[in-house]
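Visitor: Provided below are the primary sequence and the corresponding predicted coordinates.
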Amino acid sequence: MDDQNKNLILATALSFAVILVWFLLFPPKEQAPTDPNAVAVTEQVAEPGTAPTATAPAASTATTAVVEEADTDAPRLTIDTPRLAGSISLKGGRVDELRLKDYRETIDEGSDIVTMLSPLGSDNPYYALFGWAPGTGLSLDQVPGANTVWSVESGDTLTPQTPVTLVWDNGAGLTFRREMSVDEDYMFSVHQTVQNNGDATVTLAPYGMIARHGEPANAKKFFILHEGLVGMADGELTETSYKDAADFDFDPREGARAEVAQVTEAGWIGFTDHYWMATLIPAAGPFKSASKYDEARDLYQTEAVLQTKTLAPGQTVEADMSLFAGAKEWETIRHYQNDKGVPGFIDSIDWGWFFFLTKPIFWLLHTLHGLIGNMGWSIIGLTIVIKAIVFPLAYKSYASMAKMKELQPKMEELKKAAGDDRQKVQQGMMELYKKEKVNPASGCLPILIQIPIFFSLYKVIFVTLELRHQPWIGWINDLSSPDPSSILNLFGLLPFAAPAQDSFIAIISLGILPILLGISMWLQQKLNPAPTDPAQKMIFAWMPWVFMFMLGNFASGLVLYWITNNTITFIQQYSIMRLHGYKPDVFGNIKSSLARKKPENK
């Protein structure tokens, strides 16, 4: 590899290192915590005319209808499915207590199962509401709101086999019913009807709303992950962070900072966390999709308001909406998209800018896991497949590098003949490359390709739920977390625990995998002699150990991938270069790098 080739590799590696160090040292700033229940939200009504176009006068659709205070004594209906546990409050008919039976907060034995939704009065209220916004001929107290106490018409426990029906009579001729059902996974179906037994025509608009008081306490706030508001409107995905939602322009028609979109055909809107999501999915468009933030109350809301309906005496109208509240499992979400017609639902997983790489990489990893049954071995298998795919390019690259080594004596002769004339040296080398049909830049291609693959796999390992709490072997019990072993306690031999992963000292608390990573990078370097330039020599000498510390707190799965990649690269490069006549002197290069430089005689 000539100096030009080494400079390009060095620049690429240093740029990669700078990016990593920057985001490690300067992560996004966390906002000061706020009391989510400091001020309650009351029902508000905006100007009429903001619902999607309908044949009847539009209903008022500012549906910020949240109870003023928690009511812990409100009657409840139990939710009990194979994967969900919780309850529905009959006050407002709110889905406000939900836990995920299949997932625990930590890998510790006896850890609590994950809480998905929480009622008002809890530390982080987060819940879903459904109702009707009043239009012509109706006032707020004549439609069911967040304070309305419903009666149970049928069912006492919501299960996949037993739906429940709630009923409320407004005392002015309207009877409201709400039938709620749930499937085996995470999808609730809400079928609302209104029967007009009065003698006047009225208009009203059905809606669904998800309310979240304050930002979630466990938000990661990391640049590679989107957490916040998420929605799909006619095929266009929208991701809005909590910070950006707080910067919405104030909309007097909505009574809060808001962004409103009119969805013509289909879509959905809600909130996404790292691994969990709550989303409203109207049965069909058109509908109004709204994202809101009430600054005074620190309240985030997402709403789906369906078309205004006209209800003549003796008529009944109905509306359907679904609520997804659960884990962002790839297979489950894909099932809802492909089999249940939820458009673009798979994009609720944050695939990032390199989605054209992250999606197929995850699919391959998921498929291998289905065959192998262990995510760690699946990552190794994924690495082998990726290396096989890029092998033709690697072969050409390493063959070119071997040829460059063969040309090294001729290059040295050119340098001696040209003396200090650098232009003459470059011209001579270009002629030599052309004559011998060698491309000096081809040695950099595997490295340049490796960078987007690395970032894509990092995204997959960090974002996707399928790697959460997945073990590999022995001490590696969670591939989505850093290696828990530590050199500071001799990997468990000394009688004290390793420092916490979020502590400052954790950066020097290297585990076994990061150390193996540093060694693998160091050995890969020894396929070639050290650069003659002293500055380059020093940088190359330190690079493996700098990366070892930098990646020490990265997910174990990512470090495992890089170790496997380095090992395969070493074997490929060594074999191909020998095949083309150049025999890398690995042990000699190691010996020369460890030998002390003799002092020059003065």
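Guide: Happy to help now that I have it. Numbering: from 1, shown residues only.
Visitor: Only C-alpha atoms from now on, for both contacts and neighbour counts.
Guide: Will do.
Visitor: Look up how far Thr175 lies from the closest residue to Pro531 other than its chain neighbours.
Guide: Leaving aside its chain neighbours, Pro531 sits nearest to Lys537 (5.2 Å; criterion: C-alpha to C-alpha, 6 or more residues apart in numbering). The gap separating Lys537 from Thr175 is 82 Å, by C-alpha to C-alpha, to the nearest Å.
Visitor: the more surrounded of those two?
Guide: Set Lys537 next to Thr175 and count neighbours by other C-alpha atoms under 10 Å: Thr175 wins out with 19 against 14.
Visitor: Contact partners for the more buried one?
Guide: Shown in contact with Thr175 (C-alpha atoms under 8 Å, 6 or more residues apart in numbering): Val167, Trp168, Asp169, Val194, Gln195, Asn196, Asn197.
Visitor: switch to 7 Å and redo it
Guide: Counting by C-alpha atoms under 7 Å, 6 or more residues apart in numbering, Thr175 makes contact with Trp168, Asp169, Val194, Gln195, Asn196.
Visitor: Next step: these restricted to helices.
Guide: Of the positions in the contacts of Thr175, not one sits in helices, assigned by DSSP state H.
Visitor: Of those residues, which is the most crowded?
Guide: Counting neighbours by other C-alpha under 10 Å, Val194 leads the contacts of Thr175 with 23 neighbours.
Visitor: quick one, what contacts the closest residue to that one other than its chain neighbours?
Guide: Nearest non-adjacent residue to Val194, counting by C-alpha to C-alpha, 6+ apart: Phe176, 4.6 Å away. By C-alpha under 7 Å, 6+ apart, the contact list for Phe176 reads Val167, Trp168, Asp169, Thr193, Val194, Gln195.
Visitor: Can I get those residues in TSV including distance to Gln426?
Guide: Conversion of the contacts of Phe176 to TSV gives the following (distance: C-alpha to C-alpha, whole Å):
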residue	distance to Gln426
Val167	86
Trp168	87
Asp169	89
Thr193	81
Val194	84
Gln195	87
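Visitor: Between which two of these is the distance greatest?
Guide: Asp169 and Thr193 (11.8 Å; C-alpha to C-alpha).
Visitor: Any figure for the gap between Thr193 and Ala325?
Guide: Taken as C-alpha to C-alpha, the span from Thr193 to Ala325 is 23 Å.
Visitor: Between these two, which is the more surrounded one?
Guide: Ala325 (27 against 18).
Visitor: Would you agree that one is in contact with Tyr275?
Guide: No. At 11.3 Å, Ala325 does not count as touching Tyr275 under the criterion of C-alpha atoms under 7 Å.
Visitor: Show me the contact partners of whatever helix or strand Lys6 lives in.
Guide: Element membership for Lys6, per DSSP states H and E: helix 3-25. Residues from elsewhere that reach helix 3-25, judged by C-alpha under 7 Å, 6+ apart: Pro440, Ala441, Cys444.
Visitor: Second structure for comparison follows:
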Amino acid sequence: MDNQNKNLIIATALSALVLIGWTYLFPPEQPLPADSTPVSTEVATPVAPAVTPDAAPGAALTAEATAQAELAATPRIEIDNPALTGSLSLLGGRIDDLSLKNYKETLDADSPLVRLLAPVGGTDLNATPYYAVYGWAPAGGLDPALVPGPKTVWTAPAGAKLTPTTPVTLSWDNGAGLVFHREIALDEDYLFTVTQSVENNTGATVRLAPYGIIARHSIPESKRVYVLHEGAVRMTDGKLEEIKYKDITKLDPVEGEGQAKVLAASESGWTGFTDKYWMTTLAPISGAFTSVVKYTEALDLYQTETRQPVIEVAPGASASSATRLFAGAKEWEAIQHYQNDVGIAGFVDSIDWGWFYFLTKPMFRLLHWLHGFIGNMGWAIIGLTVIIKLLVFPLARKSYISMAKMKELQPEMEKLKEAAGDDRMKVQQGMMELYKKNKVNPAAGCLPVLLQIPIFFSLYKVIYVTIELYHAPWIGWIKDLSAPDPSSILNLFGLLPYATPEPGSMLFMFSLGVLPILLGISMWFQQKLNPAPTDPSQAMIFAWMPWVFMFMLGSFASGLVLYWIANNTITFIQQYTIMSMHGKRPELFENIRSSFKKKPQADAPKK
């Protein structure tokens, strides 16, 4: 291997090492409130309901107690379908209690379901308030007291229950001639359809604007990494925008809004919050609307809003407006169905496909198909790795053939260096003549490696973001491919009666499981296909690299580590076979033996 190839591989490996190390050691900080001066809100602007703490000591506790009392006193309507369970509150008619039937928090048999939405003042201390609320903003001088607000108590038919076959209609009569209705329907998965309507029984035309809000009081504590977007996500007339939670707190003040970012959609769009596996999104059915992402520092409140145009309702007439609400798991099949069959434009892009989306999307579809065909996500990952390696085999073949040719020229290159001594210019000229004479292109091995880098990162992205890895087993002790290998060398992989260290503890990084150890060994064997570099610094980097990666990747998801093991193994087989076919079989065992030999010490200086 020539120095150019060595330097390329070192640079690539070090870049990956820095990338992974930075992700592990320095995850992005949790969002902190930004410094800003709130701007007063106009009467017609919808504001999310929230518990507003007072300045007086104990006032926040009083407000929390009041919220709990209101919550307990207000009737609720049960929500139930094959994917969701929960309830909606008649206080404000908000959808504020949802759990996912098909997903548990842990693998324990008695583990609670993953909770997506939670009410203000709820009894679950582990769930921060997170809910969807709808309403009408008054316009044209209409008295705000005449439209339903956050504290409005709606009525519903006795025994009402929201299921895919039984939509629920809420009603509220303001006593002054306006009657409001809100029909809520639910499909078999994660999509609500909320249709708001108003009957004008007054003697005058009224003007008002329908809105929908997703409100999140603070965000869940978790370790966030920059390779995955978590925060606000929205599509506005075909343009996707992602705003991380920490960036939402830094939004500039907008007149009449506070800290906000406002966009107008003339044709279609949607807006909401997304986490790694779960998402809550509003999607107006009619075309034009205003999309708002905002933050209220005093309440640590994150909001996304969809505001539809003002509607004029003549005396004796009625008007309605409909919005879809997605609240659930980011399952590709469901999201694709809502895009292609329901008509939520660009909804598949709510999944974070990354920079190389043109590669990530087809890779994900292939992994999804393999999972359905094989029935096991671990073997599907290995199958995907094999297929990708076969597709890029022509590039790899050129690289390994170039390495074989360079190895053939190694003896002549060493003679050239000895003859030229310290004259580097003469060495370079001699090497160029040697390449030209033997028709060898030293860069031929570099280009294939560079072209494979986007493929590597795309495959990494696919495995990292797919929800199909969540609690998906592989074999034996690997019960969750989205979690680190649970085995540990510290208790001899279960032979000793000691529990393994918890993630985040000081010892967890040294709690190497079987898969991380196999990863280090596979990297080490792959490295031994080539002699150690003659440069001492390079040799030291190469010697430590497999074991550094072993520790760094030990806390990564088992699915990712399994991919790297499969990739290293296939690469080893390809390189050994191709170079052997071209007459330069790698001296594997000789390179292994030489790595254990004691380095000769330099002769002592003569007196």
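Guide: Looks like it came in fine. Since we're looking at a predicted model, the values are computed, not measured.
Visitor: so the helix or strand encompassing the residue nearest to Val194 of structure 1 corresponds to what in structure 2?
Guide: Assigned by DSSP H and E, Phe176 of structure 1 falls within strand 174-182. Under TM-score structural alignment, the match for strand 174-182 of structure 1 in structure 2 covers residues 178-186.
Visitor: Average offset of the matching stretch relative to structure 1?
Guide: Here the mean offset of stretch 178-186 of structure 2 against structure 1 after fitting is 0.8 Å, by mean C-alpha distance after the TM-score superposition for structure 1.
Visitor: Next, report how far that stretch is displaced from the centre of its chain.
Guide: Relative to the mean C-alpha coordinate of its chain, stretch 178-186 of structure 2 is positioned 34 Å out (C-alpha atoms, centre = their mean, to the nearest Å).
Visitor: list the buried ones in that stretch?
Guide: Burial within stretch 178-186 of structure 2, assessed by neighbour count using 16 or more other C-alpha atoms under 10 Å, is assigned to Leu178, Val179, Phe180, His181, Arg182, Ile184, Ala185, Leu186.
Visitor: Distance of the first one relative to Pro362 of structure 2?
Guide: The one in question is Leu178 of structure 2. For Leu178 of structure 2, the distance to Pro362 of structure 2 - C-alpha to C-alpha - is 52 Å.
Visitor: once aligned to structure 2, how far is stretch 556-571 of structure 1 on average?
Guide: With mean C-alpha distance after the TM-score superposition for structure 1, stretch 556-571 of structure 1 averages 1.1 Å from its match.
Visitor: What are the buried residues along that stretch?
Guide: 556-570.
Visitor: taking these one by one, which sit in helices?
Guide: Using DSSP H, the subset of the buried residues of stretch 556-571 of structure 1 located in helices is 556-570.
Visitor: Closest to Ala246 of structure 1 out of those?
Guide: Out of those, the member with the shortest distance to Ala246 of structure 1 (by C-alpha to C-alpha) is Leu558, at 34.1 Å.
Visitor: Map Met581 of structure 2 onto structure 1.
Guide: Under TM-score structural alignment, Met581 of structure 2 pairs with Leu579 in structure 1.
Visitor: what's the neighbour count on its match?
Guide: Around Leu579 of structure 1 sit 12 other residues, with neighbours defined as other C-alpha under 10 Å.
Visitor: repeat for Asp110 of structure 2
Guide: That count, for Asp110 of structure 2 with other C-alpha under 10 Å as the rule, works out to 9.
Visitor: What does it correspond to in structure 1?
Guide: Asp110 of structure 2 maps onto Gly110 in structure 1, by TM-score structural alignment.
Visitor: on that earlier part again, tabulate the contacts of Thr175 of structure 1 (CSV), appending distance to Leu365 of structure 1.
Guide: As requested, those are exported to CSV (distance: C-alpha to C-alpha, whole Å):
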residue, distance to Leu365 of structure 1
Trp168, 50
Asp169, 53
Val194, 48
Gln195, 52
Asn196, 55
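Visitor: And the residue nearest to Val194 of structure 1, how far from Ile210 of structure 1?
Guide: 21 Å.
Visitor: And the helices in the stretch 101-250 of structure 1?
Guide: Assigned by DSSP state H, counting those that start in this stretch, the stretch 101-250 of structure 1 shows helices spanning 242-245.
Visitor: now do the stretch 451-600 of structure 2
Guide: 514-527, 536-552, 558-581, 588-596.
Visitor: And for the equivalent of Gly354 of structure 2 over in structure 1, the neighbour number?
Guide: Counting by TM-score structural alignment, Gly354 of structure 2 lines up with Gly352 in structure 1. Gly352 of structure 1 has 18 neighbouring residues, counting by other C-alpha under 10 Å.
Visitor: now Gly352 of structure 1: how far from Ala233 of structure 1?
Guide: 18 Å.
Visitor: Then Met430 of structure 1?
Guide: For Met430 of structure 1, the distance to Ala233 of structure 1 - C-alpha to C-alpha - is 55 Å.
Visitor: Repeat that for Asp249 of structure 1.
Guide: 20 Å.
Visitor: Same check on Arg83 of structure 1?
Guide: Arg83 of structure 1 is 29 Å from Ala233 of structure 1, by C-alpha to C-alpha.
Visitor: Have a look at the two and say which one is more surrounded.
Guide: When neighbours are counted by other C-alpha under 10 Å, Arg83 of structure 1 and Ala233 differ, and Ala233 comes out ahead with 22 against 16.
Visitor: The more buried one matches what in structure 2?
Guide: By TM-score structural alignment, Ala233 of structure 1 lines up with Thr236.
Visitor: got a list of what its match touches?
Guide: Thr236 of structure 2 neighbours (C-alpha under 7 Å, 6+ apart): Ala265, Ser268, Gly269, Trp270.
Visitor: Over in structure 1, tell me which residue corresponds to His368 of structure 2.
Guide: Aligned counterpart of His368 of structure 2 in structure 1: His366 (TM-score structural alignment).
Visitor: helix, strand or coil for the equivalent of Thr64 of structure 1 over in structure 2?
Guide: Aligning on TM-score structural alignment places Thr64 of structure 1 opposite Ala48 in structure 2. For Ala48 of structure 2, the assignment made with DSSP: H, G, I helix; E, B strand; the rest coil gives coil.
Visitor: coming back round to it: can you tell me which of the buried residues of stretch 556-571 of structure 1 is nearest Asp483 of structure 1?
Guide: Nearest member of these to Asp483 of structure 1, counting by C-alpha to C-alpha, is Ser556, at 5.4 Å.
Visitor: Please give me every residue in contact with whichever residue in structure 2 pairs up with that closest one.
Guide: Matched to structure 2 by TM-score structural alignment, Ser556 of structure 1 sits across from Ser558. Ser558 of structure 2 makes contacts with Leu481, Ser482, Ala483, Pro484, Asp485, as judged by C-alpha under 7 Å, 6+ apart.
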